[in-house]
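Chemist: Here's my sequence, what's the structure:
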Amino acid sequence: MGMQPVLNVEDIKAVETRLSDAGVSISELMHRAGGAAAQEVLRLGDVSRAVVLAGFGNNGGDGWVAAEELKAAGVDVRVVTPCEPDQLHSDLARMVAKAAVEAGVVYVVGPARDELDVLLGGCDAVLDAMLGTGFHDAPVAPLSIWIDALNSSGARVVSVDVPSGLSAQTGHAPGAVVVADVTITMLALKPGLLSDDGRDVCGSIVVAPLAEQTAKLVYEADPVAWRCEATDYLDVLVPPTSVVDKYSRGSVLVVGGSTRFPGAAIMAAKSAARAGAGYVTLAVPEPIANLCRTHLLEIPVVGLPADADGTFSNEARAQVAQLAERRSAVLVGPGMCVTGGTVGVVSTLLESEAPLVIDADGLNSLARLTSNRLDEFPELLRRKAPLVLTPHRRELGRLVGLTDATPNSLTSALEAARRIVWADGGSELVVVAKGTATACVGVEIAMLPKPGPACLATAGSGDVLAGITAGLLARGVETESLPTLTAFACEVHGYAASIAQERFGTRGVMAADIIDCVGLAVDAVEDRAAFSGADDMAPSDEDDARN
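Modeler: As a prediction, this is how the structure comes out:
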């Protein structure tokens, strides 16, 4: 199983239209969607009584079809509807609801809260078919009350297409939202299911293609991003060998730090070493060099000229350029602060021939250098060697002039990152747009690595990711594989955090704890990719609807 396409909601509608043109009508799609939803309820196991919460539109229509299918499978099913079936907003939903009633499906119109509580408390599973992918506001009564009742019931929940109350596009839930155990989404993944509030409420996500033409049409719809699977990393794995020395494993230069933030540079250097680089050097302002040496027994520390405020001075540029020569990868930015001197250091490294990762204050220096419009200075980023920018959403907004409208969703982060990579137009540039769902955005593709746990939201975590990225980049990579390599770095980061969480608890993890687990995480993610690749070679009878 390779990457899974992610489509914007408007593109899903276009796929539906093209399926209709190909002979699969919207009515047929509703029947297949309802059937797929019913099967997902039955897969929960031990379902003898079920409740379907059906809304006014086509999502509710899917629910009515599912109810008829569940009844045919011997399940005692009740549909809860806000109005009589002949008053539903959608013509198609009215048609399938009428068919379900004629087939003997029992329904309840607008029950009182206590009546609904009894219904939900006495069933084995609930199908949430209240609000679909077109919804993006806060739910209103009665559906907002139903959502609260459902979440309070403790029932097992399967949501159709998207948990009701969640925007399938932005991942935001401004009001009441269903917390599902399983979300069965139709045709393809949507951005909101994978990011922000979607991560908390979707449960496990199952994709139902609904038609054999779907895969081709989804691909032609130009997916906004692709969700990574383990096998996608096979291209960037390094074959194991004992014929190796510290230089052949890659050499990394980390440039950063200040008297105010010495720890960020130290953590980034350690992370690069833990990610597998054989030789790491840390270059910092001279006033903190001895402090850094006491924390880094294995990593040489070079003190560079500094201004009175303990940051790099302009005189540091020549030494930085010299140190960057013949390095397998360079990382600049962690803990560096933004001054005339640090802006000069970043500018110097952009002119170097080494693969380069720019993070934290390196990015803020870029923003200052371009007056917050990096997308209008593509010549600054054009270079032969790989370039990776690793902004979180606020830094990303700063880079493209969105300081008053910081990207607040996966969708808006993808749009902002693409302004940078498309202005540059070269395959040597990737923007790693960090967030609840991180996107590794290149000129041809945006990849969504498996997200890590919430304990990554801690000071210094970004410095660790930057170090991992530089350490892996030092292995060497073809520019067309750069999005894959950065996605691999993100998965290593997330896996290391999961290991650390086992040791220190969900809220107790600090960035240094993640560093200690990086080496184990590299091995684990590589092993998973290798084993998944072997599994893909074997025949499988797995149901195509379960992706």
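
Chemist: contacts, neighbours, all on C-alpha from now
Modeler: Fine.

Chemist: Residue 135 contacts residue 165, correct?
Modeler: Yes. Between residue 135 and residue 165 there is a contact under C-alpha atoms under 8 Å: 7.3 Å.

Chemist: So these two - more neighbours on which side?
Modeler: Neighbour totals were compared for residue 135 and residue 165, and residue 165 leads with 29 against 15 (other C-alpha atoms under 10 Å).

Chemist: Could you also give me the structure for this second sequence? I'd like to compare it with the first:
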Amino acid sequence: MTGRPILTAAEMRAAEVAVFATGVTVEQAMERAGAAVAEVAWRYAGRAPALVVCGPGNNGGDGYVIARRLKDRGVPVRVAASGEPRTDAARANRGRWDGPVETLADAKPARLLIDALFGSGLVRALDPAIAGPLERLAAAAQMRLAVDLPSGIGSDDGALLGPAIAYDVTVALAVLKPAHRLQPAAALMGRLIVADIGIAGTSRLSEIARPHLPAPGPDDHKYTRGHVVVVEGAMPGAAMLSAMAAQRGGAGYVTLTGHGTGGPAAIVRRGGDLADILVDRRVGAALIGPGLGREAAARALLDAALASKKPLILDADALMLLTERRPLQGMPILTPHEGEFAELFGELPGNRVERAGAAAANAQAVIVLKGPDTVVAAPDGRAAISVPAPGWLATAGTGDVLAGLIAANRARGLDAFEAACAGVWLHRRAAELAGPGLIADDLIGHLPQALAECL
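Modeler: Predicted structure coming up:
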């Protein structure tokens, strides 16, 4: 159910080497890239006067191709460069550009700015002699287009290595890179378009795609669709949100344990010993943590859940009671936000994907590191990043809804990694459908439509 691959700079270089070994030349790949970006620029800006700013490497070489292609279409286009080309392919395409090349520092702005200064692989801050003119030209442009990545972005971690310029369009060459989906860089991409230039690669990292969740068939019944147990604790409202999300997210049967009252009639309430409830072989997944509390009673409930050997989703307070309980058994799904993650795993090195992967291996669990760039990681090395979610999700209770969605998909039989990815996708899509000003309850009302898109 995972989507498009996301390649690091090293993986992208390996993919290029593999393609070049087949006889494709660097210049041919550069021509394809430049043609693809020029086509996007033409579609979005037409004959608007354009300025292409070129760096010294192959990204700059792409820029010279873009300028030539746009000029052939009748676009008034100028080129400015930060320096002389340093690669053979870039020098060759500089030679094919039959117009003048201005210096970046002295370049006058244009309605359309095409940034071909630096692409993937940048690891150091932009020189002020480049960052300053780039900011000036971007501020004066009516439209800004980035080639592969905005210049001044760390391609593997999404860090800002230069000015935070917001682009209207970014054309990713060949495949997505981590910075296309990791914050803070992801917020600067604008409309993101992936251009096929004949280079493909493989990676354990991918984009979370719309899952395929088949509708119930004629032989299905409430238990085959998935029986979810949601454990209620000190604050029953949170568990109720999770239970309602699990039900609307496709579960056939939802049991809410505890002593609360109210809620939809279709949710079955049960008191009694949690261990006795979880011994039922029909229970497909159990969710514990939302509103659980951290007192002795909460610890006892968590102990019972962990001892049950059922597929578990551990969220919120349950995570805070787990600090001495690693590794875990049975591939549970843990759903921490950044603060909870730090409490559980400390200050791990690396970007969000690397930190989530290290935590997954440490805990022997699937980790859902929540945020505007949610990352899902499994102990076997698989990882996926969500498409940016609406900022309106930053409100109380939305995490409880996400946990319930993940539980529903785990109960229906998906493996832990795929269940987590499916839950994240449905959560984001429901937020898009709910629109600005949403509260957690609104998400539940939009889950049927989000689910329908996955059939």
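
Chemist: Report the TM-score for the pair.
Modeler: Once superposed, chain against chain, the TM-score is 0.88 (TM-score structural alignment, normalised by the length of structure 2); 452 aligned residues with a C-alpha RMSD of 2.9 Å.

Chemist: now the helices for the stretch 151-300 of structure 1?
Modeler: 191-194, 198-201, 214-220, 262-274, 289-295 (DSSP state H, counting those that start in this stretch).

Chemist: how far does the last one sit from the chain's center?
Modeler: If I follow you right, that is helix 289-295 of structure 1. 36 Å (C-alpha atoms, centre = their mean, to the nearest Å).

Chemist: And the next helix or strand past it?
Modeler: Once the chain leaves helix 289-295 of structure 1, the next helix or strand it forms, by DSSP states H and E, is strand 301-304.

Chemist: and that following strand, what does it pack onto?
Modeler: Using 3 or more C-alpha pairs under 8 Å, 6 or more residues apart in numbering; DSSP states H and E, the elements in contact with strand 301-304 of structure 1 are strand 279-285, helix 289-295.

Chemist: quick revisit: for residue 441 of structure 1, find the nearest of the helices of the stretch 151-300 of structure 1.
Modeler: Taking C-alpha to C-alpha, helix 191-194 is the member of the helices of the stretch 151-300 of structure 1 nearest to residue 441 of structure 1, at 14.3 Å.

Chemist: Check which helices and strands the closest one sits against.
Modeler: helix 410-424.

Chemist: Residue 82 of structure 1 against residue 142, yeah?
Modeler: Yes. With contact defined as C-alpha under 8 Å, residue 82 of structure 1 reaches residue 142; the gap is 7.1 Å.

Chemist: shared neighbours of these two, which are they?
Modeler: residue 110 (C-alpha atoms under 8 Å, 6 or more residues apart in numbering).

Chemist: Looking at those two, which one has more neighbours?
Modeler: Of the pair residue 82 of structure 1 and residue 142, residue 82 is the one with more neighbours under other C-alpha under 10 Å, namely 21 against 15.

Chemist: What is the burial count for residue 351 of structure 1?
Modeler: For residue 351 of structure 1, the neighbour count with other C-alpha under 10 Å is 14.

Chemist: go on, residue 42 of structure 1?
Modeler: 17.

Chemist: Which residue, other than its chain neighbours, is closest to it?
Modeler: residue 70 (8.0 Å; C-alpha to C-alpha, 6 or more residues apart in numbering).

Chemist: Repeat that for residue 14 of structure 2.
Modeler: Nearest to residue 14 of structure 2 is residue 201, by C-alpha to C-alpha, 6+ apart, at 7.9 Å.
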